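Engineer: Just the structure for this:
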Amino acid sequence: MAATLCVKLLPKQGWLPLTQSVRHGSKAVTRHKRPMHILKQKLMAVTKYIPPAPLAPPGAYPSKSKKVQEDNPLMLVMKRDLKKVFRECKMIAVVQNSACNAEDMLILKHRLYKHDISVKFFSNQVVRSFLNDSIYSNMAPLFIGPTVLIVSKEPKAKEMLRTLRASPQMTLLGACIENTLLSAQGVVNFSKLPSVSVVRGELVGGLTMLTSRTASMLQHHPAHLSALLQQYVKQQSSDDSAEGAPKAEEAT
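Structural biologist: Predicted coordinates for the structure are as follows:
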């Protein structure tokens, strides 16, 4: 009887209970990560490591020493003509063309031609290509937008300005007069100067006046000395004649 009860009460091998009660001893997580201070964030952003850019393999880019684009024959011819203009003309003015029609341009050319002034048309690409390799490189900023060149073999700024007043579409930007770069106001001031013949006449008159004054100063002392000597001789001759007259009376 006792053995039968013991066999019934002992658990069978490999038997597991249907339910198990597990007790969790962990607590709820109440701590969170503190946010970083704003100054520290800025410091971390400034001191962040930036890796250098990878170098391009050799031959990936064209060499700077080689010219990328060669000038075409038409551009070479226009650059040769432009070089001739700068070599032969003493006045080269840059004028901006603000929507001037063909008829007004023809009238302007005719008025300028009366004073031996010509109008030349060159593209800005050709002009800049020529100026970059010449002594006139400072004129390159003037060639922006539609521009024309007004040239003459003699500096005739006064006639050019008088003609441009009748064409409000043409605005003077600057000029190169006798290898001197001038602004628009500088050209106006240059036109107010007297002509070369007048300046030469004034120079010759001033030099003549100085030389004549120098000659008169050099002749002043000898002339004064000569006048004094002549006065002394006259006085001596008058004294001698006065002494000779009493002696002649005594003798009689």
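Engineer: Only C-alpha atoms from now on, for both contacts and neighbour counts.
Structural biologist: Will do.
Engineer: what's around Leu149, how many residues?
Structural biologist: Residue neighbour count, defined by other Cα atoms under 10 Å, stands at 20 for Leu149.
Engineer: Isn't it up against Val95?
Structural biologist: Yes. Using Cα atoms under 8 Å, Leu149 is in contact with Val95, at 6.3 Å.
Engineer: need the helices for the stretch 151-252 of the chain, in chain order.
Structural biologist: Ranges of helices in the stretch 151-252 of the chain, per DSSP state H, counting those that start in this stretch, are 157-164, 184-191, 196-251.
Engineer: Can you give me the buried ones in the second one?
Structural biologist: Looking back up the chat, that one is helix 184-191. Burial within helix 184-191, assessed by neighbour count using 16 or more other Cα atoms under 10 Å, is assigned to Ala184, Val187, Phe190, Ser191.
Engineer: Throw those residues into TSV and include distance to Cys89, thanks.
Structural biologist: Listed next are the buried residues of helix 184-191 as TSV, based on distance: Cα to Cα, whole Å:
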residue	distance to Cys89
Ala184	19
Val187	16
Phe190	17
Ser191	17
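Engineer: separation between Val233 and Gly206?
Structural biologist: Counting by Cα to Cα, to the nearest Å, the gap between Val233 and Gly206 amounts to 40 Å.
Engineer: Proceed likewise with the subsequent sequence, for comparison:
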Amino acid sequence: MVPMNAAFICRHFLNYVFLSKMAATLCVKLLPKQGWLPLTQSVRHGSKAVTRHRKPVHFLRQKLMAVTRYIPPPRVAPPGAYPPPAEQVQEDNALTVLIKRNLKKLFQENKIIAVVQNNASNSEDMMNLKYRLHKHGITVKFFPNQVMRSFLKDSIYCNMAPLLIGPTVLFVCKEPKVKEMLMTLRSSPQMTLLGACIDNTLLSAEGVVAYSKLPSMTVVQGQLVSGLTMLTSRTAHMLQHHPAHLSALLQQYVKQQSPDNSAEGAPKAEEAT
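Structural biologist: Modelled structure (predicted):
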């Protein structure tokens, strides 16, 4: 028992010495020096300091803000600030003038001008296609797209210019033989119909197919004549119906008012009594 009490007393003494030294150190640091009084003394409590940190923006929101950010248009110079650029008029050469003249004649003489795209067809396929189209009076023409667009720009057919892109071929005919042209194109998968100008009317590929399903001009004229004849005959019948009916009524009235009919009516009345 004696050694244990001695150890306990020794430990207690060491703790007391340590606490005394700590108290002396704190008093020296915290207590103000003699002859010096601080003007302000900060008192800090045990709570943590409130420091606000900005929350980072979400990545999707950053992308949305970057996409929807307003980008002002560039400032345009006021009119008259710079001199107008000089327009350079390029004159056509003799070959271009000749081709344009042929194109003008082609559009005036033919009722159908179809634009067909040539998808890498060889010379043999082109010869067979020309032969089959020639049977129906349809001709194949080749013109440079640049010259074609230059010609169409100043004409009433300017809406055909977007069709002239890439290798193109023109099918022309003096009569609108659309059905025969479509039947011939079915046997040539390398040729694709883009559009056509039929009777000065620009049609798409679907419009050309719909135009081919219409009846011929002779059938339409026959239907029109029969319809007009029927309307005329019905009008004549309606105009003659009322006068004829009125005439029949007047004749019946005259017969009833004549003396012969009145004399015959009296004996019949006596016999009836």
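Engineer: Got a TM-score for the pair?
Structural biologist: The TM-score (TM-score structural alignment, normalised by the length of structure 1) is 0.68; 190 aligned residues with a Cα RMSD of 2.8 Å.
Engineer: Kindly reformat the helices of the stretch 151-252 of structure 1 as TSV containing distance to Ile135 of structure 1.
Structural biologist: Below are the helices of the stretch 151-252 of structure 1 laid out as TSV (distance: least, Cα to Cα, whole Å):
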stretch	distance to Ile135 of structure 1
helix 157-164	22
helix 184-191	20
helix 196-251	26
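Engineer: who wins for proximity to Pro57 of structure 1 among those?
Structural biologist: Closest to Pro57 of structure 1 of these is helix 184-191 (Cα to Cα; 50.8 Å).
Engineer: So what does Ala215 of structure 1 match up with in structure 2?
Structural biologist: With TM-score structural alignment defining the correspondence, Ala215 of structure 1 maps onto Ala236 in structure 2.
Engineer: Would you mind measuring from its match to Asp154 of structure 2?
Structural biologist: Separation of Ala236 of structure 2 from Asp154 of structure 2 (Cα to Cα): 53 Å.
Engineer: still on that earlier bit, tell me how many other residues surround the match of Ala215 of structure 1.
Structural biologist: When counting by other Cα under 10 Å, one arrives at 11 neighbours for Ala236 of structure 2.
Engineer: what does Leu64 of structure 2 give?
Structural biologist: Residue neighbour count, defined by other Cα under 10 Å, stands at 11 for Leu64 of structure 2.
Engineer: Also Val119 of structure 1?
Structural biologist: By other Cα under 10 Å, 18 other residues sit near Val119 of structure 1.
Engineer: can you pull the contacts of it?
Structural biologist: Contact analysis of Val119 of structure 1 by Cα atoms under 8 Å, 6 or more residues apart in numbering lists Lys109, Val148, Leu149, Ile150, Val151.
Engineer: change it to 6 Å
Structural biologist: Neighbouring residues of Val119 of structure 1 by Cα atoms under 6 Å, 6 or more residues apart in numbering: Leu149, Ile150.
Engineer: repeat for Val115 of structure 2
Structural biologist: Val169, Leu170, Leu194, Gly195, Ala196.
Engineer: So which of the helices of the stretch 151-252 of structure 1 is nearest Ala99 of structure 1?
Structural biologist: For the helices of the stretch 151-252 of structure 1, the distance to Ala99 of structure 1 is smallest for helix 157-164, at 14.7 Å, taking Cα to Cα.
Engineer: and that closest one with helix 184-191, angle?
Structural biologist: Orientation of helix 157-164 of structure 1 against helix 184-191 (axes from the mean of the first three to the mean of the last three Cα atoms, to 10 degrees) gives an angle of 120 degrees.
Engineer: In structure 2, what range does helix 157-164 of structure 1 match?
Structural biologist: With TM-score structural alignment applied, helix 157-164 of structure 1 matches the range 178-185 in structure 2.
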